[in-house]
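[1] Dropping the sequence and predicted coords here.
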Amino acid sequence: MPIAVIAADITTLAADAIVNAANEALLGGGGVDGAIHRAAGPALLAACRALPEVAPGVRCPTGEARITPGFALPARWVIHTVGPVWHGGGRDEAALLADCHRNALRLARGHGLRRIAFPAISCGVYGYPAPLAAGVALGTLREVLERDPAFDIVLCCYSEPMRAVFQAALTSA
């Protein structure tokens, strides 16, 4: 199955799409979200603002995904998804994290995109334990690839320690 794990800055990847670990407002934030907004330029914020709110201040509920052009990024598209905040595992965090990956790939498929780069969704300020998140991400991605093997997926971790966690999960399964 075509899954690679790398340590890199996701904003530098020339992919069909990169996935943004966003917040529900889709108006930028910290971590990978802030980095993607800075690298893409102000047109990304304008495109996100143009997406309709489904509730006050919410353009993308947790587990769902939205797509915008990549603007100044090497990637043609940005798929925004909102990962769950970790509360100990008792609030459907695993199911919501799986939905992030599944729904991002559903959007990619609908737009004819094949090379997709994912960050370590929810592993930053949202506090999801990296080994658990890696297991959910890889399990979900493998499940999707069994049905649609044409995807070329990169798990792009910002640091070498995070890459090692995701690589261990990839090789152990």
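    Done, it's in. Numbering: from 1, shown residues only.
[2] Please make it C-alpha for all contacts and neighbour counts, starting now.
    Fine.
[3] Show me the residue sitting in the middle of this protein in space.
    When the chain is reduced to its mean C-alpha position, the closest residue under C-alpha atoms, centre = their mean turns out to be V19, at 3.7 Å.
[4] residues touching that one, list them.
    V19 makes contact with V78, I79, H80, T81, A104, I116, A117, F118, P119, according to C-alpha atoms under 8 Å, 6 or more residues apart in numbering.
[5] That one falls within a strand, correct?
    Yes. Following the definition DSSP: H, G, I helix; E, B strand; the rest coil, V19 is counted among the residues of a strand.
[6] still on that earlier bit, give me the buried subset of the contacts of V19.
    Under a neighbour-count criterion of 16 or more other C-alpha atoms under 10 Å, the subset of the contacts of V19 counted as buried comprises V78, I79, H80, T81, A104, I116, A117, F118, P119.
[7] Which of these fall within strands?
    Cross-referencing the buried ones among the contacts of V19 with the strands (criterion: DSSP state E) gives V78, I79, H80, T81, I116, A117, F118 as the overlap.
[8] here comes the other one, which I'd like you to weigh against the first:
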Amino acid sequence: MSSAAATQSLADIPTLTQVYRSAGRRQAASSTGDFPPSAAINARVGLVNGDITKLCVDALVNAANTSLSGGGGVDGAMHRAAGPGLLAECRLLRGCPTGEARITRGYRLPAKHVIHTAGPIYDHIDPQRSERLLRSCYEKSLELADACGVKSLAFSSISTGVYGYPSMDAAKVACETVRKYLDRGSSALERVVFVTFEQKGVAAYAEMLP
């Protein structure tokens, strides 16, 4: 269970605008090649290297399994921090198909809600199918957040652990999908945060973010 002293408020999470400014970087075009720089989007997107279970946001996106029964990695950490109430509510949902998303309360987490999404196991024979499913995880999570009135949302890195999705490829999908969603102009989300435990993960997202 996280203590209040260990939590990180939204105000402490740098936006891309602040990241670029502190690094003395200009906002260059994204490595995805599809998006011009956008000051408006960069002010709504954050990037942090740390523990997602400590973030004081409206909702955390959990990289769950299809049974929603908890597991290792971020999923296990989320359940441990939230306490047994999270698993009890997850059991009532009767699972989550790959590429879909479900929402629960946050229980002992500093976040109000947890959005659980089941990412794909990376398929080296059919990577396009893996990409479609991973993209759907982000889309469905964003749509569910908007439908539930969530204003601030933090994503863990979906499918890059034991599911084997290459980190750079996964970061590209995540950044493209979030950018396209926010570019529609209909979302009420005020802040979307990408969270990684490892410094190399920060580099992967920073390379892909416009």
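    Thanks, I have the structure now. Keep in mind the model is a prediction, meaning the values are calculated, not measured.
[9] what does the residue nearest to the centre of structure 1 align to in structure 2?
    When structure 2 is aligned by TM-score structural alignment, V19 of structure 1 is paired with V61.
[10] roughly how far apart are its match and Q128 of structure 2?
    Going from V61 of structure 2 to Q128 of structure 2 by C-alpha to C-alpha, to the nearest Å gives 23 Å.
[11] Same check on K151 of structure 2?
    Using C-alpha to C-alpha, one obtains 31 Å as the distance from K151 of structure 2 to Q128 of structure 2.
[12] So between those two, which is more surrounded?
    Neighbours of K151 of structure 2 and Q128, each counted by other C-alpha atoms under 10 Å, are more numerous for K151; the result is 16 against 12.
[13] All the strands of structure 1, residue numbers only.
    Across structure 1, reading from the start of the chain, the strands by DSSP E fall at 3-7, 17-21, 65-69, 77-81, 115-118, 152-157.
[14] nearest to Y128 of structure 1, of those?
    Across the strands of structure 1, Y128 of structure 1 has its closest neighbour in strand 17-21 (12.5 Å, C-alpha to C-alpha).
[15] Also compute the angle for that closest one relative to strand 77-81, please.
    For the pair strand 17-21 of structure 1 and strand 77-81, the angle between their directions (axes from the mean of the first three to the mean of the last three C-alpha atoms, to 10 degrees) equals 30 degrees.
[16] Now the lengthiest helix in structure 2: buried residues?
    Longest helix in structure 2 by number of residues, with DSSP state H as the criterion: helix 127-147. Using 16+ other C-alpha under 10 Å as the burial criterion, the residues of helix 127-147 of structure 2 that qualify are 130-131, 133-142, 144-146.
[17] Farthest pair within those?
    Of all pairs drawn from the buried residues of helix 127-147 of structure 2, the widest gap by C-alpha to C-alpha lies between S130 and D146 and measures 24.7 Å.
[18] P131 of structure 1 touches F166, doesn't it?
    Yes. With the criterion set as C-alpha atoms under 8 Å, P131 of structure 1 and F166 qualify as a contacting pair; they are 7.2 Å apart.
[19] For the two, indicate the residue with more neighbours.
    Counting neighbours by other C-alpha under 10 Å for P131 of structure 1 and for F166 shows that F166 has the greater number, 27 against 16.
[20] separation between the equivalent of D51 of structure 2 over in structure 1 and R109 of structure 1?
    Using TM-score structural alignment as the criterion, D51 of structure 2 maps onto D9 of structure 1. Using C-alpha to C-alpha, one obtains 24 Å as the distance from D9 of structure 1 to R109 of structure 1.
[21] Equivalent analysis for V154 of structure 1, please.
    As defined by C-alpha to C-alpha, V154 of structure 1 lies at a distance of 16 Å from R109 of structure 1.
[22] before we move on, what about V136 of structure 1?
    When distance is defined by C-alpha to C-alpha, V136 of structure 1 is 20 Å away from R109 of structure 1.
[23] returning to that earlier point: and of the buried ones among the contacts of V19 of structure 1, the nearest to T62 of structure 1?
    For T62 of structure 1, the closest of the buried ones among the contacts of V19 of structure 1 turns out to be T81, at 7.2 Å, with distances computed as C-alpha to C-alpha.
[24] Trace the closest one over to structure 2, please.
    When the structures are aligned by TM-score structural alignment, the residue of structure 2 matched to T81 of structure 1 is T117.
[25] List the contacts of its match.
    For T117 of structure 2, the contacting residues are 61-65, 96, 98-102, 137, 141, taking C-alpha under 8 Å, 6+ apart as the criterion.
[26] Ok, T160 of structure 2 next?
    Under the criterion of C-alpha under 8 Å, 6+ apart, the neighbours of T160 of structure 2 are P166, S167, A170.
[27] Kindly tell me how buried the second one is, as a neighbour count.
    So the one you mean is S167 of structure 2. When counting by other C-alpha under 10 Å, one arrives at 19 neighbours for S167 of structure 2.
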